[in-house]
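Engineer: A structural model of the following input is requested.
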Amino acid sequence: MSFDFDLFVIGGGSGGVRAARIAAGYGARVALAEEDRMGGTCVIRGCVPKKLMVFAASMPAAVDEAQAYGWSATLGAFDWLAFRAKLHAELDRLERIYRAGQDNAGVRVFNQRATVAGAHEVQLADGTVISAKHILIAVGGRPFVPKFDGCEHVLTSNDLFHLEALPKRLLIVGGGYIASEFACVFNGLGSDVTQWNRSPLLRSFDTECRDLIVERMCARGIDVHENVVIDRVTKADSGFVAHCGDGRSQEFDAIVYATGRVPNTHGLGLEAAGVRLAQNGAVVVDDWSQTNIPSIYAVGDVTDRVNLTPVAIREGHAFADTVFGAAPRKTDHALIASAVFTRPEFGTCGLSEEEARKGGPVEVYVSTFRPMRSAFAGAEERVLMKLIVAKESRKVIGCHIVAPEAGEMIQLAAIAMKMGATKEQFDATCAVHPTMAEELVTMRAPVRHH
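Structural biologist: Got it, this is the predicted structure:
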């Protein structure tokens, strides 16, 4: 049977774009459909604009520090609309690069929604049916807002880059890394930020690190409350009122829900095509990113494996190599480092202390100190470096860093960990002085054994 295309990719985010480009490079006839903007969550409404906002939010602290170092420095008002205009111009530039990458690779792009119409068929929003030998689902995830009375009044992370004005009083609901990052960003930009969550903040991360981050967030003026559940939200003359189960109510200019993300599979036609989905709508795949329908594959957040941009890119690349490049390979999901851009920043790779203890005897090495730069400036910042070592193999199975530029440090530590480095190999590495990162190779005695 002849098909219109060898590969049809649904979704123009990081994973879909990479898969399409690599497959086309192998000579496959490739099409891709994207209903919104090319670049996906990461580029358009996630990591990239968020990190630029993190940079903007760090400026007041930089001026305070400049004064402590002898500069006569002052900061004027923050012009949100000027920043927003520049931010969107940068996102437009990045989107053009993504589109050019597809064009240059010879991928046919359809700027409309596509749904699955069968094992080898997709249907475009305009009704066109296209056949393909292979279909790749790369539609990512979307923010989840629970249904409650007044839920139409709340915003999600998608809306935060489009605000008409900076909210003076902002409530962020949620306790994961997205909620916590935005709490820190808007706090830095000058909003009065309140963060409510039904459980402890950042609870999926190492507890000792989490505690330090939350303590510093509170010290910076973020009003954090755990064990809070919102019953309803009502509109008032001057804002929105959040009403809690315990009778408390408070008014805000904006309420943002960052209570998790769900796979974006609703109405995609996957169930009718016989594709197995998990309870939360995630596409169930094997180690090769293949679904139970042999011609249909899925990569990225829609599979709910490890929901990070670089993981989606690796999965998309491995899929293209396997199916079109005659170079079969699986994506390795072990020891993937990540960074949380709170203030302080957090870099993590491997197991938390709590997880590691379940797997056998471990040694825990911790160094916590006031970094030279902050101490001189009289700031109360604290840095925490933590290594978790498997007692038998001596391998470093967890590395956690709470510090400025922790994301940069964890990337390099992750290389050693991926190679299976032992604590003794860390120790055999000469320190770079004076740096914060030298603590990773100078921790002599464990503070705890489990």
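
Engineer: okay, CA-based contacts and neighbour counts for the rest of this
Structural biologist: Fine.

Engineer: look up how far Gly140 lies from the residue most central in space within the chain.
Structural biologist: Closest to where the C-alpha atoms of the chain average out (CA atoms, centre = their mean) is Leu308, at 5.5 Å. Counting by CA to CA, to the nearest Å, the gap from Leu308 to Gly140 is 10 Å.

Engineer: and if you look at Glu354?
Structural biologist: Applying CA to CA to Glu354 and Gly140 gives a distance of 30 Å.

Engineer: let's see this one next, to set against the first:
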Amino acid sequence: MAIGANLPHMRRARTQAGAAGAKCMSEYDYDLFTIGAGSGGVRASRIAAAHGARVAVAEEYRVGGTCVIRGCVPKKMLVYGAHFAEDLEDARHFGWDIPECHFDWIKLRDNVLGDVDRLNGIYTQTLENNKVEIFHERATITGPHEITLASGEKKTAKIILIATGARPLIPSCPGHEHGITSNEAFHLDALPKRILIAGAGYIANEFAGIFHQFGSKVTLINRSDQLLRGYDESMRDRLLQISLTKGIDFRFNADFRGIEKNADGSLTVAMTNHEPLEVDCVLFATGRVPNVEGLGLENVGVELDEKNAVRVDEYSKTNVDHIYAVGDVTNRVQLTPVAIREGHAFADTVFGGKPTTLDYGCIPSAVFSHPPIGAVGLTEAQARQKLGSVEIYTSDFRPMKNVLAQRNERSLYKMVCEGTTGKVVGLHMIGPDAPEIIQAAAIAVKAGLTKADFDATVAVHPTMSEELVLMK
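Structural biologist: Next up is the predicted model:
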């Protein structure tokens, strides 16, 4: 009954939208021109096209963006490769006669890059199948509704979407040109015997685990005395403890003074509060900055915030009515699934007649360190500051596989609850498969379930995840 009652209104809306689209086409080359074909830009363009908009995308590098080409996807493949180092060793305790193994970096590197090529093709095909026109070149905003391509060709669009993402931040210390970033890490011609990783965020810790398992001597330095700022302190402490046990070195309160290249090709890194260190490679993982330079934003008066990111409202609109921005270039939450949701919400709002915003609360995240971390909601410290009364439940245990493999590494799960109601406001875990487990658990936290709801759920035994319903 309700659906039938809405049908005439929906037909009128589609007719009006069609008329508006026809008017738009008489004035502009496109309804939407997207600058940047990463996760957010591709989703926004595809959904806008599905709503009937005529869409074009400009991408100066490769379709797929940071995540697919030089981020999450190839990095996760390296993480898989790194895990075999311990898995092959552990297999001997499970009865497998494993000979001495040799790791071939070039083979893994080339296989990973080959799969990146495959994904680049799939993303390109997705846009083409949705009749989105692709320009494989840089685009600059040169007027209110005007975009100029690197070839000099000019295009006009009713709506312009900025989805140019972010890039690694490179410190300005002397000799910084001798370092690399995560972008170049996937293309190394050989594994470094000694690598220094600058930073203590998720990228730094992930690559620390990867290179360590591949046999490199890893030293991680950080300007403060903490790693993984923003994650629960218990998880951070446990990762540091495990990493030190594995043989990864940490130097805290260390600022770069400079990098000097030696005659034999090695690098000498000078830093505050510590002795200089000689390594074969320096990898900068010191944060990411929005890609806003050279876009012509100043030509149309698009405002940037104090961190040089594009300032937008809840609908991803800038201060200029016909210009929007999604993804890392806005520096709201720099996660691929968030960029995708923002792009989808933008397309539904502007071209689907369905105003949509994104809820940034309770966004789950993972660190693919070794072992990995999964988290959703408030940390213990955040909950105490925000709620006052909290109850903390934990499970500190040795996974069954580790017991038989004679590996002492322990996992830790923590549940943060509101003191008066028992509502679960945060879940944090470090251990095998933590990112896989946290996805399902995040649904429960998002839904506002309580510790009693978890306790009332029968455990799946024997599993790692059963600890979620057994915490004390």
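
Engineer: TM-score for this pair?
Structural biologist: The TM-score (TM-score structural alignment, normalised by the length of the first structure) is 0.97; 444 aligned residues with a CA RMSD of 1.1 Å.

Engineer: quick one on the thing from earlier: neighbour count: Glu354 and Gly140 of the first structure, which is higher?
Structural biologist: Neighbour count, other CA atoms under 10 Å: between Glu354 of the first structure and Gly140, Gly140 has more, with 31 against 14.

Engineer: distance of that one from Ala20 of the first structure?
Structural biologist: From Gly140 of the first structure to Ala20 of the first structure the distance is 15 Å (CA to CA).

Engineer: ok, now Asp287 of the first structure?
Structural biologist: 19 Å.

Engineer: between the two, which has more neighbouring residues?
Structural biologist: Shown here are Asp287 of the first structure and Ala20; by other CA under 10 Å, Ala20 has more neighbours (31 against 12).

Engineer: map the residue nearest to the centre of the first structure across to the second structure for me.
Structural biologist: Alignment note: Leu308 of the first structure maps to Leu335 in the second structure; criterion TM-score structural alignment.

Engineer: then Lys386 of the first structure?
Structural biologist: Lys386 of the first structure maps onto Lys414 of the second structure when the alignment is built from TM-score structural alignment.

Engineer: ok, Val154 of the first structure next?
Structural biologist: Aligned partner of Val154 of the first structure by TM-score structural alignment: Gly179.

Engineer: surely its match meets Val279?
Structural biologist: No - between Gly179 of the second structure and Val279 there is no contact under CA atoms under 8 Å: 10.9 Å.

Engineer: mind listing the helices for the first structure?
Structural biologist: 14-25, 40-45, 47-57, 59-68, 80-105, 177-189, 207-219, 309-324, 353-358, 372-377, 406-418, 423-427 (DSSP state H).

Engineer: now do the first one against helix 80-105, angle only.
Structural biologist: Using axes from the mean of the first three to the mean of the last three CA atoms, to 10 degrees, the direction of helix 14-25 of the first structure lies 20 degrees away from that of helix 80-105.

Engineer: returning to what we had before: tell me which of the helices of the first structure is the most buried.
Structural biologist: With neighbours defined as mean count of other CA atoms under 10 Å, those peak in mean count at helix 14-25, which reaches a mean of 26.

Engineer: so which elements touch that one?
Structural biologist: Secondary-structure packing of helix 14-25 of the first structure (3 or more CA pairs under 8 Å, 6 or more residues apart in numbering; DSSP states H and E): strand 5-10, strand 30-33, helix 80-105, helix 309-324.

Engineer: can we see that at 10 Å?
Structural biologist: If contacts are counted by 3 or more CA pairs under 10 Å, 6 or more residues apart in numbering; DSSP states H and E, helix 14-25 of the first structure sits against strand 5-10, strand 30-33, helix 40-45, helix 80-105, strand 129-137, helix 309-324.

Engineer: just give the closest residue to the counterpart of Tyr360 of the second structure in the first structure, not the sequence neighbours.
Structural biologist: In the first structure, the residue paired with Tyr360 of the second structure is His333, using TM-score structural alignment. Once flanking residues are discounted, His333 of the first structure sits nearest to Val306: 7.3 Å by CA to CA, 6 or more residues apart in numbering.

Engineer: and if you look at Tyr202 of the second structure?
Structural biologist: Counting by CA to CA, 6+ apart, the residue nearest Tyr202 of the second structure is Val367, at 5.6 Å.

Engineer: list the contacts of Lys451 of the second structure.
Structural biologist: Lys451 of the second structure makes contacts with 391, 393, 415-418, 421-425, 468-469, 471, as judged by CA atoms under 10 Å, 6 or more residues apart in numbering.

Engineer: redo those residues as JSON lines? Include neighbour count and distance to Ala309 of the second structure.
Structural biologist: Formatted as JSON lines, these follow (neighbours: other CA atoms under 10 Å; distance: CA to CA, whole Å):
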{"residue": "Glu391", "neighbour count": "18", "distance to Ala309 of the second structure": "38"}
{"residue": "Tyr393", "neighbour count": "15", "distance to Ala309 of the second structure": "38"}
{"residue": "Met415", "neighbour count": "23", "distance to Ala309 of the second structure": "34"}
{"residue": "Val416", "neighbour count": "26", "distance to Ala309 of the second structure": "33"}
{"residue": "Cys417", "neighbour count": "26", "distance to Ala309 of the second structure": "34"}
{"residue": "Glu418", "neighbour count": "20", "distance to Ala309 of the second structure": "35"}
{"residue": "Thr421", "neighbour count": "13", "distance to Ala309 of the second structure": "39"}
{"residue": "Gly422", "neighbour count": "18", "distance to Ala309 of the second structure": "38"}
{"residue": "Lys423", "neighbour count": "20", "distance to Ala309 of the second structure": "35"}
{"residue": "Val424", "neighbour count": "27", "distance to Ala309 of the second structure": "33"}
{"residue": "Val425", "neighbour count": "26", "distance to Ala309 of the second structure": "30"}
{"residue": "Leu468", "neighbour count": "24", "distance to Ala309 of the second structure": "38"}
{"residue": "Val469", "neighbour count": "18", "distance to Ala309 of the second structure": "41"}
{"residue": "Met471", "neighbour count": "17", "distance to Ala309 of the second structure": "41"}
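
Engineer: the residue nearest to Tyr202 of the second structure reaches Gly201, doesn't it?
Structural biologist: Yes - shown here, Val367 of the second structure and Gly201 form a contact pair, counting by CA atoms under 10 Å, at 9.0 Å.
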